[in-house]
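Colleague: Attaching a predicted model along with its sequence, questions to come.
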Amino acid sequence: MNTMLLRVFTIAAAAALASAWWLHGTATTPLALRLGTTRTPFSAVVWLAASRGYFSAEGLAVTVVPYGSGKLALAEMLAGKVDFATAADTPIMFALVSDLPLRVLATIGTSIDATEVVARRDRGIATGRDLAGHRVGLVQGTTSQYFLDTFLEVAGLAAGAIERVALETDDLAPALADGRVDAIAAWAPYSVRAKALLGDRAVTMRAGSMYRWTWNLVASGVGDNPGAAGVLRALRRAAADLQADPDGVATEIAGPLGMPAESLPEEWRHTRFAVTIDQALLVNLEMQARWAIGCGLARPGAVPDFLPAMAPGPLRAIDPALVTLIDGKDRR
């Protein structure tokens, strides 16, 4: 082989090796993502998927970013601070009626009777009707606000029968304990903290099957959402684990959730963890939009069509049976 041919061969071999190294490195580099969620029992599958390496198994380097509420996580996602967020249907509804660009990828948990009113017995409150004339703390733009109106209706009280006091999530329990409010509409862990502070002075009231809400995975409605299918697969594995062994899972993730492990299975008793997207979500969003418009919390007009905000594609690719939206697509 002459010198010129040897030089050409050497350059070609080096280029091939460099190309192979680059392709290998690219293929094995995890996709970095940020997922905003809460330290609440409803976000358990997110923390469990991270704890057990299920995101990593999908080739994802997911950083879980905690927020005080799904409303805050949703706002940060819309601001581009995180790639995905978990949020309840109420803040999702408020975002969509405000024409904010977001996609609902899946429901990861459905709760019945998981939000409650915690009230002070020493303020003369024993039943729902006793709330009349009292100050009730709530977190505006969240399930706390929608639940409270639902609870008042179930109790036979008019919406104006109470004085509403807007609070942040972390201030719910302290405000009730120090007497700034007489009751709060809250979910765990904030309701749990309130009951612990009040002791035997606490009265707990729920709305029963009249109140159903969902915890959902959402992403930006602008551009693509790379990694969505991998995130959904990881959450499905975590949901199956939690349903199969709630006590073991409670011990594992009590730390990130900031709750005693022994209290978590009782909170999870109100929630079914499964990664799906169904027609009931659309119906719930429409019902809440009617409430928001009727209360003057959203601009007047017709209830928006929420179907375009549903993004079942990644979940349908995993298993079409997980998608039961009436959207004209094949679900075989």
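Modeller: Cool, the structure landed. Since this is a predicted model, take the numbers as computed values, not measurements.
Colleague: drop to CA atoms for contacts and neighbour counts, all remaining ones
Modeller: Fine.
Colleague: In contact with residue 81, which residues?
Modeller: The neighbours of residue 81, taking Cα atoms under 8 Å, 6 or more residues apart in numbering as the test, are residue 34.
Colleague: quick one: it is in a strand?
Modeller: No. Secondary structure of residue 81 (DSSP: H, G, I helix; E, B strand; the rest coil): coil, not part of a strand.
Colleague: mind checking how far it is from residue 215?
Modeller: To residue 215, residue 81 is 20 Å away according to Cα to Cα, to the nearest Å.
Colleague: ok, now residue 315?
Modeller: Distance from residue 315 to residue 215, by Cα to Cα: 16 Å.
Colleague: next, the one to line up against it:
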Amino acid sequence: MKFQLPVFMLLVALLFACQPDSTVTPQNSTVNVIKIAVSNTPLSAPLFIAHKKGFFKQHGLNVELIEHEGGVKCFEALITEQVDFATASETVAMFNSFYRSDFAILTSFVESDNDIKLISLSAKKYQNLASIKNAKIGIIKGSASEFFFDSLLILHHQQDLPLERVYLKPNELLAALENGEVDAISAWEPLGYQILQRSQNANQVMSTKGLYNLSFNLIGLKQNQVSLKDRQSLLKALSDAIDFISENPTESQLIVSQTLDMDLQQLRYLWKDYSFRVSLSNALVSNIQSQAQWAIDNRLVLKDNRIDVRMIIDKQLFESAISQHQDEH
């Protein structure tokens, strides 16, 4: 039996309509997932906001954020290839540069000159730096916590002060201080705020605002499966998130507060010390170089393993991504 022409044409049209459109990506498309190890601190705000507000998706990325306690753990996840990228301070990058050069900083996305503090539970006993003589100090080894503490001693000519360093994990600091295992801790936020709120006896041994300018960075392995285009898109998404933070500080704080399950008042207290921007400045290079010299002087690393800092900074990727982003806007 022969089809009538109108019926035949209708069937052909329906057949073509059922074919997948190669120009459209379906919602359940298996776009490669990019995994980022993120330190669960407000410093990671641009990544939380890029994820929540859809900036990663707008740039064609499928991103999964995996939270860890601190930048050291994030970097460990990176080098063991559990993730594609990690967030960490420049101190973590500096220490690791003595042992490997297969990673690179893609961008810094936030700075703070008041994120790390020296906190005790004996306000009367520990009123200044000299008073911590013979004290036990809780420190996170190989991190900004350790560099900050040594910088504090050097600045006040107390580097020969007798004391005991107790190396702890980030999630062990508060308990160690409250249980009397240490007399003070060199801790980043929000740990400092938490202990100050939990105990009336807690105090900041001395004001350290402006002493140390910490940066948080996006770091990746030089050889990975993420394309150049997607790496550029990551930086563009972070830039969009930072623009959003600047224009919508209240909503941004609410997003971060909910993401970290942090008290909003606590977050607002910390927020004023943060400067969000994507950058790879000469100040970052200088900071890493000075920290590397400190690590050598204190025999924390082998001098012979020192590399040129520029080997672990992907300036070319950064400049290409920012140039493209500016052209698109």
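Modeller: Happy to help now that I have it. If you're wondering where the values come from, they're calculated on a predicted model, not measured in any experiment.
Colleague: element containing residue 276 of structure 2, please.
Modeller: Secondary structure from DSSP states H and E places residue 276 of structure 2 in strand 274-279.
Colleague: what helices or strands is that strand leaning on?
Modeller: Packing partners of strand 274-279 of structure 2 (3 or more Cα pairs under 8 Å, 6 or more residues apart in numbering; DSSP states H and E): strand 103-112, helix 228-247.
Colleague: neighbouring contacts of stretch 196-203 of structure 2?
Modeller: With Cα under 8 Å, 6+ apart as the test, stretch 196-203 of structure 2 has contacts from 119-123, 195.
Colleague: Identify the residue spatially nearest to residue 204 of structure 1, adjacent ones excluded.
Modeller: Of all residues not flanking residue 204 of structure 1 in the chain, residue 118 sits nearest, at 4.7 Å (Cα to Cα, 6 or more residues apart in numbering).
Colleague: Check residue 250 of structure 1 too.
Modeller: Nearest non-adjacent residue to residue 250 of structure 1, counting by Cα to Cα, 6+ apart: residue 261, 5.0 Å away.
Colleague: counterpart of the one you found in structure 2?
Modeller: Taking TM-score structural alignment, the alignment pairs residue 261 of structure 1 with residue 264 from structure 2.
Colleague: shouldn't that match be in contact with residue 252?
Modeller: No. Residue 264 of structure 2 sits out of contact with residue 252 when judged by Cα atoms under 8 Å, with a separation of 10.8 Å.
Colleague: Residue 324 of structure 2: how many residues sit nearby?
Modeller: Using other Cα atoms under 10 Å, residue 324 of structure 2 is surrounded by 13 other residues.
Colleague: gap between it and residue 299 of structure 2?
Modeller: Taking Cα to Cα, one finds residue 324 of structure 2 at 43 Å from residue 299 of structure 2.
Colleague: any idea where the strands of structure 1 begin and end?
Modeller: Using DSSP state E, the strands of structure 1 run over residues 31-38, 60-67, 84-88, 102-112, 116-120, 135-138, 163-166, 183-186, 202-205, 212-220, 271-278, 323-324.
Colleague: Give me the contacts around the first one.
Modeller: Defining contact as Cα under 8 Å, 6+ apart, one finds that strand 31-38 of structure 1 is touched by 43, 46, 59-70, 73-74, 76-77, 81-87, 227.
Colleague: Mind doing that once more with 6 Å?
Modeller: With Cα atoms under 6 Å, 6 or more residues apart in numbering as the test, strand 31-38 of structure 1 has contacts from 60-69, 73, 82-86.
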